[in-house]
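Student: coords below, sequence missing:
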């Protein structure tokens, strides 16, 4: 797995998810397996099979999270001093079609959440913004065609 950028907040969120899977979910699943064993014949025990499947899925999630954490390149965005857009930037854009302002923060792919205006560094809009400065006009190609934005502000602050 290649190294990937992530914010400190995103890294801590992955750590918390890993702890939950290891110390809460794993314990619950182990208890469910023990309880299901008490029902008798394991070859026809649906509860046992379901619990074993959940155990397998949980272990896979744990493995995936451990790999993500091992390959994460944590970026402390408040220490970035730049007037151009890079990973971690909070940008204020003016949609040239609607004249409405929109604010996005560029984050890693595992912490992106459009409902919180957190967009992945790999997204088309983030890719169009990289290297740009306040005052620049950018075009983002969408399935409905090109969309133009004016970059009003670039900041490096926690979200």
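Tutor: Structure received. No experiment lies behind these values; they were computed from the predicted model shown.
Student: contacts and neighbour counts: CA atoms only from here.
Tutor: Fine.
Student: report how many residues lie close to the closest residue to residue 71 other than its chain neighbours.
Tutor: Leaving aside its chain neighbours, residue 71 sits nearest to residue 3 (4.7 Å; criterion: Cα to Cα, 6 or more residues apart in numbering). Per other Cα atoms under 10 Å, the neighbour tally for residue 3 reads 13.
Student: just confirm residue 3 contacts residue 69, I think it does.
Tutor: No - contact between residue 3 and residue 69 fails when scored by Cα atoms under 8 Å: they sit 9.6 Å apart.
Student: report the separation between the residue nearest to residue 71 and residue 12.
Tutor: 17 Å (Cα to Cα, to the nearest Å).
Student: same deal with residue 65?
Tutor: 12 Å.
Student: buried residues in the longest helix along the chain?
Tutor: Ranked by residue count and defined by DSSP state H, the top helix of the chain is helix 46-71. Using 16 or more other Cα atoms under 10 Å as the test for burial, helix 46-71 gives 47-49, 51-52, 54-55, 58-59, 61-62, 65, 68-69.
Student: and it, how far out from the chain middle?
Tutor: In terms of Cα atoms, centre = their mean, to the nearest Å, the centre of helix 46-71 is set 19 Å apart from its chain centre.
Student: helix or strand right after it?
Tutor: strand 72-75 (DSSP states H and E).
Student: who does the very next helix or strand once past that next one touch, helix- and strand-wise?
Tutor: Once the chain leaves strand 72-75, the next helix or strand it forms, by DSSP H and E, is strand 90-95. Contact here means 3 or more Cα pairs under 8 Å, 6 or more residues apart in numbering; DSSP states H and E; on that basis strand 90-95 packs against strand 101-107, strand 145-155.
Student: also this one, for the comparison:
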């Protein structure tokens, strides 16, 4: 069964633009590489031709996967989301109980995650651990370095 993923409108538009780019310019570039390699002679001993055909297969696989992601993608209407608990597209201010460090993250789909921009995936250990928590609750999250405790300070949209 296909897994439904929720996106911001901006994130979904970015994926659609990437698909259009792959189908147009990407396919054209690979077709050009194959034609160039074919012009160089005997195809049975032409490594350049083989490499171009392999690149074409990988490119088509990437297009296929992106089409599958888009077919299961939904835009999440932020105005209908309950802000009393952490969910997809929540902006969550958390505090590391042990170190006292505070962080602000937005929980997004895996494809939109960007740690430098403060956007973490709902599929990541921290994202999963925060889902469903309310302000004041503490989440014990198992990460590769051990178990971390985060207290939810604030939830916003």
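Tutor: Perfect, I can see it now. Please read these numbers as outputs of a predicted model, since none were measured by experiment.
Student: quick one, what contacts the most centrally placed residue in structure 2?
Tutor: Most central in structure 2 under Cα atoms, centre = their mean is residue 111, positioned 1.0 Å from the mean C-alpha point. With contact taken as Cα atoms under 8 Å, 6 or more residues apart in numbering, residue 111 of structure 2 is in contact with residue 121.
Student: again with residue 7 of structure 1
Tutor: 74-77, 88, 107-108.
Student: let's see that with 7 Å instead.
Tutor: For residue 7 of structure 1, the contacting residues are 74-77, 107, by Cα atoms under 7 Å, 6 or more residues apart in numbering.
Student: kindly report the same for residue 102 of structure 2.
Tutor: 93-96.
Student: going through these, which ones are buried?
Tutor: Among these, the ones that count as buried (16+ other Cα under 10 Å) are 93-96.
Student: circling back to that earlier point, which of the contacts of residue 7 of structure 1 remain contacts when I look at structure 2?
Tutor: Mapped onto structure 2 and checked by both residues aligned by TM-score structural alignment, their matches' Cα atoms under 7 Å, those keep the contacts 74-75.
Student: what subset of the contacts of residue 7 of structure 1 is buried?
Tutor: 74-75, 77, 107.
Student: any buried residues in stretch 2-17 of structure 2, and which?
Tutor: Of the residues in stretch 2-17 of structure 2, those buried (16+ other Cα under 10 Å) are 5-8, 11-12, 15.
Student: and stretch 82-99 of structure 1, by the same measure?
Tutor: 84-95.
Student: distance to residue 145 of structure 1 added to those, as JSON lines?
Tutor: Formatted as JSON lines, these follow (distance: Cα to Cα, whole Å):
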{"residue": "84", "distance to residue 145 of structure 1": "26"}
{"residue": "85", "distance to residue 145 of structure 1": "23"}
{"residue": "86", "distance to residue 145 of structure 1": "25"}
{"residue": "87", "distance to residue 145 of structure 1": "25"}
{"residue": "88", "distance to residue 145 of structure 1": "27"}
{"residue": "89", "distance to residue 145 of structure 1": "25"}
{"residue": "90", "distance to residue 145 of structure 1": "25"}
{"residue": "91", "distance to residue 145 of structure 1": "22"}
{"residue": "92", "distance to residue 145 of structure 1": "21"}
{"residue": "93", "distance to residue 145 of structure 1": "18"}
{"residue": "94", "distance to residue 145 of structure 1": "17"}
{"residue": "95", "distance to residue 145 of structure 1": "14"}
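Student: what is the nearest of those residues to residue 21 of structure 1?
Tutor: Within those, the smallest distance to residue 21 of structure 1 is 27.7 Å, found for residue 88 (Cα to Cα).
Student: from residue 58 of structure 1, how far out is the nearest residue to the closest one once chain neighbours are set aside?
Tutor: Spatially, and ignoring its direct neighbours in sequence, residue 88 of structure 1 is nearest to residue 106 (5.0 Å; Cα to Cα, 6+ apart). Per Cα to Cα, residue 106 of structure 1 is found 29 Å from residue 58 of structure 1.
Student: same thing with residue 134 of structure 1?
Tutor: 45 Å.
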